[in-house]
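In: My questions are about this predicted structure, shown below with the sequence.
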Amino acid sequence: AVGGTMGEMERKAGYDPGYAAAVNIASCPTGLLIPPSNTFIVYSTISGGTSVAALFLAGYLPGILMGLGIMVVAGVIAWRKKLPVNERVPLNAAVGAFLQAILPLSLIIIVIGGIVKGTFTATEGSAIAVVYALFLAVVVYREIKIKDLPKIFLDSMVTNAIVMLLIGCSSGMSWAMANADIPFIIEEAILAMSENKIVILLTINLILLIVGFFMDMTPAILIFTPIFLPIAESLGVDPVHFGVMMTFNLCMGIVTPPVGSCLFVGCSVGKVRLAQVIPYMLPMYIAMIITLLLVTFIPQISLFLPQLLMGYGG
């Protein structure tokens, strides 16, 4: 939705279609890191109850860093290609746009604030978000009619059923793997290669990057968290930090070939071929990998906000 709107505006402004699509595509993974994020809830469930509130707070700085890295690359490309620059938006216009969006934006504050402060759980926060969004859509903005609700509810039930089925199957597989000592066997194999923490984390990241090329995020987290989390914890890696690292790594897969969903949807929405987008995406991939390494080896990027705002201590 955002890509379609922005892509048309960028095209009218004289931007190269491939560049415009690449910037829109590269920004997609940040939405999986900056809360509210279903991915963190799935990780919390499969990791044995890692704090959702801590995960939500931990995702902010890595998500912002990823966004800044993409912005720097996009800015350098725009400067080198001398792309047109729009006039400054008047302050009153910016304030007016903000006021129009203040009701939807307040949803984030209500949900994240309530979860972090312990007013309600992540599940209760999701229910509150649904009711609030439904109120805005039906009563305030009137974009949804009452007669549309049954189909919307049915579609949501189907989506949730798929996720719950995956979680159930993954939990069973996790139990089977634990009883077969598979995580221990994999841990021994990785530790046999090296006992160096840096080498092991680089190996895990490399494996997850390859997995992300071919597998959707939710199944990947459900399958590989029970394998890699015990290894990470044996190295002294905090489960919240590891959850952010794993999510950051796998979310890159949605913008990389051969099966990156956002990559192909972005090309379709932007009405461009993959070959037009990839040259612009390559430096953005590099920026993402550099940021991933920073998040991996500087735990405080992830843990600073949880420790500051909720006294998280692992």
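Out: Alright, I've got the coordinates.

In: going forward, measure contacts between C-alpha atoms and count neighbours the same way
Out: OK.

In: Okay, helices next: where are they in the stretch 1-150 of the chain?
Out: For the stretch 1-150 of the chain, applying DSSP state H, counting those that start in this stretch gives helices covering 2-12, 17-26, 30-33, 38-46, 52-80, 91-117, 122-135, 149-179.

In: quick one: buried residues of the last one?
Out: Going back to what we said before, that points to helix 149-179. Neighbour-count burial for helix 149-179 flags 166-167, 170-171, 174 (criterion: 16 or more other Cα atoms under 10 Å).

In: now the helices of the stretch 1-150 of the chain as a markdown table including distance to residue 216?
Out: Output for the helices of the stretch 1-150 of the chain, formatted as a markdown table (distance: least, Cα to Cα, whole Å):
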| stretch | distance to residue 216 |
| --- | --- |
| helix 2-12 | 21 |
| helix 17-26 | 16 |
| helix 30-33 | 13 |
| helix 38-46 | 11 |
| helix 52-80 | 19 |
| helix 91-117 | 25 |
| helix 122-135 | 22 |
| helix 149-179 | 12 |
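
In: Please identify the most buried of these.
Out: helix 17-26 (a mean of 24; mean count of other Cα atoms under 10 Å).

In: list the helices and strands it packs on?
Out: Packing partners of helix 17-26 (3 or more Cα pairs under 8 Å, 6 or more residues apart in numbering; DSSP states H and E): helix 2-12, helix 52-80, helix 261-270, helix 274-297.

In: could you give the angle of the longest one to helix 38-46?
Out: Using axes from the mean of the first three to the mean of the last three Cα atoms, to 10 degrees, one finds that helix 52-80 and helix 38-46 are set 150 degrees apart in direction.

In: cool, the third one as well?
Out: For helix 261-270 against helix 38-46, the angle by the same axes, to 10 degrees is 160 degrees.

In: got the angle for helix 261-270 vs helix 17-26?
Out: 140 degrees.

In: Check the first one too.
Out: Following the same axes, to 10 degrees, one obtains 150 degrees for the angle between helix 2-12 and helix 17-26.

In: And for the second one?
Out: Relative orientation of helix 52-80 versus helix 17-26 (the same axes, to 10 degrees): 170 degrees.

In: Alongside the first one, take a look at this:
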Amino acid sequence: MAMVVFIGALLFLFLAAMPVAFSMGFTSLLLMLMDGKILYGNIAQKMVGGVNSFVILAVPLFLLAGKLLNVGGITDRIFKFCHVCVGFLPGGLGHVNVASSIIFSGMSGTAVSDAAGLGTIEIKAMRNAGYPKGFSSAITAASSTIGPIIPPSLPMVVYGVSAGASIGALFLAGLIPGLLMGLAMMLLMAYFAKKKNYPRGNYPTAKTFFIALKEAFLPLLTPVIIIGGIYQGIFTPTEAAVVAVVYGLLLSGLIYRELNWPTLLQVFRETARDSAVLGLILACATLYGNIIMRAKIPMQVLDFFTSLAHSQWTMLIVLNIFLLIVGAFMETISAITILMPIMLPLLDKFDIDPVHFGVIIVLNLMIGLLTPPFGIVLFVISKIGEVGIIQLTKELLPFIAVLLVVLGLITFFPQIVLWLPSLMYT
């Protein structure tokens, strides 16, 4: 009975367009009522405990770092540098698009920041060079999904807290899969460039290269500082978020002087608003997780999935299919916070490494950001690129296909994900 109420109430509230945090909260109250009474003290304790965590500090800090880099002239410098490095390849600006996203992902940690920040520059440049607006928008949307895979990653932080996995290990685990995603998209871009005769840029001179490198050198150091600092044990992932914010302020405000006080205050307001929303989701998710554990719903889910799969590999296939469906209907952070209390018993039962699964679940949900009906990146790029949702979805299909190939590789070859973490966390 509890399982029926849990699924029915949650789906009804979602369809009624109630915010995710309130949906989880009301579902928790219903399950409490079924258990006998509402324990108000337990509600307060669990919700406060859900956000009273040192690790959670990384969430607003990485949000702030991404916004600072977006408004401080960093994106322009990264784009120009990538244009010099790979713009001469067939379909040059498509490769620039992907390379820029790979570099920017080492700074922002979110797909929407990449799409909204770099997306405007990339789409405008590609359309001015004669690329179709649908294709320009599609590759921009697809490349933005690299952001939460390559460290730092906001979804990885939330997953690590929910699953009790090492944030540092998750950050390192995403590096190779993120680069694989970029390589796969660039190979697809090369195919389209040859087939449709897309333009390419001129070969850079040594002078042009060094000028672009000089302008982009300090922004390029951001992922090196973050990843290197974590890998060397100089600071924790949460402290790395502080370093990213301070470095972003120095670059945007003092060195490049493109960040003024009104803009900074606006960035702070936006960060506070977004952090409050995420904080409420995490608080309600903690309560929700505690209640469904008491209702033994994860055990029922475990029995159901166990009936579908009897080995680790078949379970991973089932979970991938399930997550691809979920990703089409739910926002990434919400999906992770809702699903992890239910899925943790499955990871234990089938001996699935939580770090390995962390990259799998995030990549699945990134693909979901590109698919209707609720793909956030799909809507953002549709607006920026002035392309209809249906047209953009059609243009995205080849990119979704190559992302599914990468998903298959990291699912069935775990060492792609676990090799780097194993060097540090042994």
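Out: All right, it came through fine. Predicted, not measured: the structure shown is a model, and the values here were computed from it.

In: okay if I get the helices and strands packed on helix 17-26 of the first structure as JSON lines plus distance to residue 212 of the first structure?
Out: As requested, these are arranged in JSON lines below (distance: least, Cα to Cα, whole Å):
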{"stretch": "helix 2-12", "distance to residue 212 of the first structure": "23"}
{"stretch": "helix 52-80", "distance to residue 212 of the first structure": "17"}
{"stretch": "helix 261-270", "distance to residue 212 of the first structure": "11"}
{"stretch": "helix 274-297", "distance to residue 212 of the first structure": "13"}
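
In: what's the closest of the ones you listed to residue 309 of the first structure?
Out: Nearest to residue 309 of the first structure, of all those, is helix 52-80, at 8.4 Å by Cα to Cα.

In: Give me the packing partners of that closest one, helices and strands only.
Out: Packing contacts for helix 52-80 of the first structure, counted by 3+ Cα pairs under 8 Å, 6+ apart, involve helix 17-26, helix 30-33, helix 38-46, helix 91-117, helix 239-251, helix 274-297, helix 300-310.

In: who wins for proximity to residue 193 of the first structure among these?
Out: Of all these, helix 274-297 sits nearest to residue 193 of the first structure, with 19.5 Å by Cα to Cα.

In: Can you list the buried residues in the closest one?
Out: 274, 276-278, 280-281, 283-285, 287-289, 291-292, 295-297.

In: What's the average distance for that helix when superposed on the second structure?
Out: For helix 274-297 of the first structure, the mean deviation from the second structure after alignment is 1.6 Å (mean Cα distance after the TM-score superposition for the first structure).

In: Residues contacting that helix, please?
Out: 17-19, 21-23, 26, 62, 65-66, 69-70, 73-74, 198, 201, 241-242, 245, 248-249, 252, 264, 267, 301-302 (Cα atoms under 8 Å, 6 or more residues apart in numbering).

In: What is the most widely separated pair among the buried residues of helix 149-179 of the first structure?
Out: Maximum pairwise distance in the buried residues of helix 149-179 of the first structure, criterion Cα to Cα, is 11.8 Å, between 166 and 174.

In: just to revisit the earlier point, Throw the helices and strands packed on helix 52-80 of the first structure into JSON lines and include distance to residue 182 of the first structure, thanks.
Out: As requested, these are arranged in JSON lines below (distance: least, Cα to Cα, whole Å):
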{"stretch": "helix 17-26", "distance to residue 182 of the first structure": "36"}
{"stretch": "helix 30-33", "distance to residue 182 of the first structure": "29"}
{"stretch": "helix 38-46", "distance to residue 182 of the first structure": "16"}
{"stretch": "helix 91-117", "distance to residue 182 of the first structure": "35"}
{"stretch": "helix 239-251", "distance to residue 182 of the first structure": "20"}
{"stretch": "helix 274-297", "distance to residue 182 of the first structure": "25"}
{"stretch": "helix 300-310", "distance to residue 182 of the first structure": "29"}
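
In: Can you get me a residue count around the corresponding residue of the first structure for residue 131 of the second structure?
Out: When the first structure is aligned by TM-score structural alignment, residue 131 of the second structure is paired with residue 15. By other Cα atoms under 10 Å, 20 other residues sit near residue 15 of the first structure.

In: and what of residue 252 of the first structure?
Out: 25.

In: show me what contacts it?
Out: 29, 209, 212, 288.

In: how about 10 Å then?
Out: With contact set as Cα atoms under 10 Å, 6 or more residues apart in numbering, residue 252 of the first structure has these partners: 26, 28-30, 32, 208-209, 212-213, 217, 260, 262, 285, 288-289, 292.

In: now residue 64 of the first structure
Out: Each residue near residue 64 of the first structure by Cα under 10 Å, 6+ apart is listed here: 30, 33-34, 70.

In: Among those, which one lies nearest to residue 8 of the first structure?
Out: Of all the contacts of residue 64 of the first structure, residue 8 of the first structure sits closest to residue 70, with 20.4 Å by Cα to Cα.

In: Give me the distance between the equivalent of residue 290 of the first structure over in the second structure and residue 172 of the second structure.
Out: Aligned by TM-score structural alignment, residue 290 of the first structure pairs with residue 405 of the second structure. Counting by Cα to Cα, to the nearest Å, the separation of residue 405 of the second structure from residue 172 of the second structure is 21 Å.

In: cool, residue 203 of the second structure as well?
Out: 34 Å.

In: And for residue 138 of the second structure?
Out: Plainly put, residue 138 of the second structure is 28 Å away from residue 172 of the second structure if you go by Cα to Cα.

In: List the contacts of the most centrally placed residue in the second structure.
Out: Taking Cα atoms, centre = their mean, the centroid of the second structure lies closest to residue 148, which sits 2.9 Å from it. Taking Cα under 10 Å, 6+ apart, we find residue 148 of the second structure in contact with 105-106, 108-112, 114, 154-157, 171, 174, 178, 359, 362-363, 366.
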